[in-house]
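Engineer: What would the 3D arrangement of this be:
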Amino acid sequence: MASKLRQLQSKACQASQFVTKHGNTYYKQLLEQNKQYIQEPPTVEKCNELSKQLFHTQLASIPGRSESFWKELDYVKQLWKNRHEMKVEDAGIAALFGLECFAWFCAGEIVGRGFTFTGYYP
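Structural biologist: The predicted structure is shown next:
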């Protein structure tokens, strides 16, 4: 166990040295590649303006999202009406999707409780 701890410390030290050596270069390169997204001057007022633009842009996208939702719902209704014609593959995909949603729900519940498992354990 102690040898694994030393290996981990050694790797962490190597990673730290690598970041120290190459981090500044990577940072400058990243800023250079994305300079079209940087707002000048970087003031609080500019940040507030961008925040408001993002908020209102998201608000403006609601009708399009709503329309897409209703189209998807109509598609599901049509599938349900014609369920006797549904293939086994389609039913399997739907079942896997439902199972995935349930698993994400369970994972979210566990995370929401602070990664604790509750319940009856004999």
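Engineer: Could you use CA atoms for every contact and neighbour count after this?
Structural biologist: OK.
Engineer: Please compute how far the longest helix along the chain lies from its chain's middle.
Structural biologist: Scanning the chain for the longest helix, with DSSP state H as the assignment, gives helix 2-33. For helix 2-33, the gap between its own C-alpha mean and the chain's C-alpha mean amounts to 25 Å (Cα atoms, centre = their mean, to the nearest Å).
Engineer: Relative to residue 117, how far out is the residue nearest to the spatial centre of the chain?
Structural biologist: Centroid-nearest residue in the chain, with Cα atoms, centre = their mean: residue 104, separated by 12.4 Å. From residue 104 over to residue 117 the distance is 15 Å, taken as Cα to Cα, to the nearest Å.
Engineer: Also this sequence, please, to line up against the first:
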Amino acid sequence: MASKLHQLRAKATEASNFMVKNGSAYYKQLIEKNKQHIQDPPTVETCQNLSNQLFYTRLTSIPVRYEAFWKELDYVKHLVKHRHELKIEDAGIAALFGLECFAWFCAGEIIGRGFTLTGYRA
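Structural biologist: Now for the predicted structure:
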């Protein structure tokens, strides 16, 4: 355990030294590259205004997303009603989607257990 702590400390020191040497150059490059996204003046009021714009823009998009959800649901209902006309490609896409959902569930379970496969911690 002590050796892992020593390794972690060494890696943190190495990362810190790298940031001291290259951090400001990286910061300047990042700001220059993304200059079009920066609002002037960079004040608290500007940030609050942008935050409000984002919130209310997302709020106004709810009806559009609500309608899209119901269209998708109607499409799924149509597929279930006419499943005898279902193509193998559609069935494959549905199976892959279900598999992906299951994989994300399993990944979440593993993360929730602290990245252990069995739940046992040594």
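Engineer: mean offset of the strand or helix carrying the residue nearest to the centre of structure 1 relative to structure 2 (after superposition)
Structural biologist: Element membership of residue 104 of structure 1 [criterion: DSSP states H and E] is helix 88-112. Taken over the aligned residues, the distance from helix 88-112 of structure 1 to structure 2 averages 1.4 Å (mean Cα distance after the TM-score superposition for structure 1).
Engineer: In structure 1, which residues correspond to stretch 60-68 of structure 2?
Structural biologist: With TM-score structural alignment applied, stretch 60-68 of structure 2 matches the range 60-68 in structure 1.
Engineer: what residues does the helix holding residue 104 of structure 1 touch?
Structural biologist: The contact list for helix 88-112 of structure 1 (Cα atoms under 8 Å, 6 or more residues apart in numbering) reads 116-117.
Engineer: circling back to that earlier point, comparing the helix or strand just after the longest helix of structure 1 with structure 2, how large is the average distance?
Structural biologist: Remark: after helix 2-33 of structure 1, the chain's next helix or strand is helix 44-60, criterion DSSP H and E. Compared with structure 2 after the fit, helix 44-60 of structure 1 shows a mean deviation of 1.6 Å (mean Cα distance after the TM-score superposition for structure 1).
Engineer: Quick check: buried residues in helix 44-60 of structure 1?
Structural biologist: For helix 44-60 of structure 1, burial by neighbour count (16 or more other Cα atoms under 10 Å) applies to no residue.
Engineer: chain center to it: distance?
Structural biologist: 22 Å.
Engineer: Mind giving me the packing neighbours of it?
Structural biologist: Contact analysis of helix 44-60 of structure 1 by 3 or more Cα pairs under 8 Å, 6 or more residues apart in numbering; DSSP states H and E lists no helix or strand as a packing neighbour.
Engineer: Touching it from outside, list them.
Structural biologist: residue 39.
Engineer: what's whichever helix or strand comes after it in contact with?
Structural biologist: For helix 44-60 of structure 1, the succeeding helix or strand toward the C-terminus, using DSSP H and E, is helix 62-81. Applying Cα under 8 Å, 6+ apart, the contact partners of helix 62-81 of structure 1 are residue 86.
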